[in-house]
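J.: I need the structure of the sequence given here:
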Amino acid sequence: MNRRSAIKGILAVAGLGYASVIGVKYFIGQSNKDRRKLKAQAALIAELTNVIIPPTTTPGAKEALVHEFIISYMEDCSSMKEYNNFTNGLTELQENCVSNYNKYFENCTAVQKNEIVKDLDSDSGSTGIISKISNKLQGRSFYDILKSLTIEGYCTSEMGATQHLVYQLIPGKYNAITQLSKNQKSWATK
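T.: Prediction:
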């Protein structure tokens, strides 16, 4: 028997065994069966998005149903790390509201809601090398996820795209450099 072919066979079997264990962990470990609990917190997410994009002359995020977009994204598209950061952030937010104001976020006044969201924004604002490493290891923070999904969901919703941004159903020719008039709405997602 050739010793080289025996070693190759042993390594191939060991490699297949290791790859199958990793594959099972990847596909079964990432299942969505535990991800259906965000629908119960839809009212909280709707209020949070409404504080980030409040209604003015244009509809707010709550009217544009951005919370449904966020729930759908978090349950179906996000990584487990981001999903866990998001759900843990919602839980911590409610606990802070109860300990500070003796009521849930949905029942707080508009001033209290703005203070809470402002605190969340100030906590997640660092952009240094340490925070980039932390984001890579631990995933994005709760507020970063919420804010980016709120903006994305609002700009891609029908209300946000047609009433807040400039919407042209049939665009004209492409102009690379365009002058904006005073107080003109723009079309941008970032």
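
J.: all contacts plus neighbour counts: C-alpha atoms, from now on.
T.: Fine.

J.: centroid residue for this protein?
T.: Central residue of the chain (C-alpha atoms, centre = their mean): residue 145, 3.5 Å from the mean position.

J.: Hmm, it is touching residue 84, no?
T.: No - counting by C-alpha atoms under 8 Å, residue 145 stays clear of residue 84, with 11.3 Å between them.

J.: Show me where the chain has its helices.
T.: Remark: helices assigned in the chain by DSSP state H are 3-29, 42-52, 66-76, 80-101, 110-123, 129-138, 142-156, 158-159.

J.: Among those, which comes closest to residue 168?
T.: Judged by C-alpha to C-alpha, the one of the helices of the chain that comes nearest to residue 168 is helix 158-159, at 12.6 Å.

J.: how close does residue 62 sit to residue 141?
T.: Distance of residue 62 to residue 141, given as C-alpha to C-alpha, to the nearest Å: 22 Å.

J.: Ok, residue 33 next?
T.: 23 Å.

J.: out of the two, which sits in the more crowded spot?
T.: residue 141 (18 against 9; other C-alpha atoms under 10 Å).

J.: Return the residues in contact with that one.
T.: Contacts for residue 141 (C-alpha atoms under 8 Å, 6 or more residues apart in numbering) come out as 82, 85, 86, 89, 124, 135.

J.: buried set for stretch 40-59?
T.: Applying a neighbour-count criterion of 16 or more other C-alpha atoms under 10 Å, the buried positions in stretch 40-59 are 44, 45, 46, 47, 48, 49, 50, 51, 52, 53, 54, 59.

J.: Also this sequence, please, to line up against the first:
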Amino acid sequence: MNRRIALRHLALISGGLAFIPSCDFSSDDILTAYNNLKITQSQKQLLGDISNVIIPAGEIKGALDIEVPDFILVMVNDCLNSEQQTLFSTGLAAFPDFAKQSGGGNFANLNPKEKEAIILSGQNLEGDETEKGAENKAISYFLNTTKRLTIQGYMASEYIQSEVIPYSLIPGAYNGSVLISDIQKPRING
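T.: Reported below is the predicted structural model:
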């Protein structure tokens, strides 16, 4: 083998080995779509689980089917001030530990009734001046904000506005002699 080629390969290998400690091969990277939030993929999945408990799928699509977690994160990133964003992120990060303490296991592995009970108990937490109180306040803020934005995103979605409750402009169609039994879907006049 040529010495120059062997030295070149040796230099490339040793240079590559020098960079390995600085590389992070974890699969839980921070999502870059949200400038002001440091949200990982697992936290986004947890947010999806929570929104799916709030509005589950049934005869019509649920919150997770309409991608409400993306709406929630965009609204928090764009519309809340930095203090509220910090409180939301702190609550999101503290929620898995709260769920383990309250439900006895990982939130994703619990049944729907247990998930609902944890969310309801988390919404009613009150904070005080202690570190645990600040964490409880953050969890409560996170869950209440998530519930509010889940409902808002779900009701404003294209699916709801076009297929479930069709939107019509004011004044809408007028027909003075219609039997109540003949009425089809309710219409929302905007």
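
J.: about what we covered before: ok, so of the buried residues of stretch 40-59 of the first structure, who is nearest residue 129 of the first structure?
T.: In terms of C-alpha to C-alpha, no member of the buried residues of stretch 40-59 of the first structure lies closer to residue 129 of the first structure than residue 52, at 26.6 Å.

J.: Please say which position in the second structure the closest one maps to.
T.: Structural correspondence for residue 52 of the first structure with respect to the second structure (TM-score structural alignment): residue 54.

J.: so its match touches residue 149, yeah?
T.: No - applying C-alpha under 8 Å as the test, residue 54 of the second structure and residue 149 come out as separate, 10.7 Å apart.

J.: Now list whatever residues contact both of those two.
T.: With C-alpha under 8 Å, 6+ apart, residue 54 of the second structure and residue 149 have no common neighbours.

J.: Specify, as a residue range, where stretch 72-79 of the first structure falls in the second structure.
T.: The alignment of stretch 72-79 of the first structure onto the second structure (TM-score structural alignment) covers residues 74-81.

J.: Just the buried residues of the matching stretch, please?
T.: In terms of neighbour count (16+ other C-alpha under 10 Å), stretch 74-81 of the second structure has its buried residues at 74, 76, 77.

J.: Farthest pair within the buried residues of stretch 40-59 of the first structure?
T.: 44 and 59 (18.3 Å).

J.: show me what contacts the alignment partner in the second structure of residue 41 of the first structure?
T.: Using TM-score structural alignment as the criterion, residue 41 of the first structure maps onto residue 43 of the second structure. By C-alpha under 8 Å, 6+ apart, the contact set of residue 43 of the second structure is 92, 93.

J.: circling back to that earlier point, list the members of the contacts of residue 141 of the first structure that persist in the second structure.
T.: Using both residues aligned by TM-score structural alignment, their matches' C-alpha atoms under 8 Å, the second structure keeps these contacts from the contacts of residue 141 of the first structure: 85, 86, 89.

J.: what's the closest of those residues to residue 99 of the first structure?
T.: residue 89 (15.2 Å).

J.: what's the neighbour count on residue 144 of the second structure?
T.: When neighbours are defined as other C-alpha under 10 Å, residue 144 of the second structure has 18 of them.

J.: What about the kept ones among the contacts of residue 141 of the first structure, which one has the most neighbours?
T.: Going by other C-alpha under 10 Å, residue 86 tops those with 22 neighbours.

J.: And the nearest residue to it once chain neighbours are set aside, how far from residue 24 of the first structure?
T.: Closest residue in space to residue 86 of the first structure, ignoring its immediate chain neighbours: residue 142 at 4.8 Å, by C-alpha to C-alpha, 6 or more residues apart in numbering. Separation of residue 142 of the first structure from residue 24 of the first structure (C-alpha to C-alpha): 29 Å.

J.: And the two? Which one has more around it.
T.: residue 142 (21 against 11).

J.: mind listing what that one touches?
T.: Listed by C-alpha under 8 Å, 6+ apart, the contact set of residue 142 of the first structure reads 85, 86, 88, 89, 90.

J.: do that again at 6 Å, thanks
T.: 85, 86, 89 (C-alpha atoms under 6 Å, 6 or more residues apart in numbering).

J.: To which residue of the second structure is the last one aligned?
T.: For residue 89 of the first structure, the aligned residue in the second structure is residue 91 (criterion: TM-score structural alignment).

J.: my read: its match touches residue 138, true?
T.: Yes - under the criterion of C-alpha atoms under 6 Å, residue 91 of the second structure makes contact with residue 138 at 4.3 Å.

J.: on that earlier part again, format the helices of the first structure as a markdown table; extra columns: distance to residue 173 of the first structure.
T.: Output for these, formatted as a markdown table (distance: least, C-alpha to C-alpha, whole Å):
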| stretch | distance to residue 173 of the first structure |
| --- | --- |
| helix 3-29 | 46 |
| helix 42-52 | 34 |
| helix 66-76 | 31 |
| helix 80-101 | 40 |
| helix 110-123 | 40 |
| helix 129-138 | 40 |
| helix 142-156 | 22 |
| helix 158-159 | 23 |
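
J.: quick one: which of these is nearest residue 181 of the first structure?
T.: Using C-alpha to C-alpha, the helices of the first structure put helix 142-156 closest to residue 181 of the first structure, at 20.9 Å.
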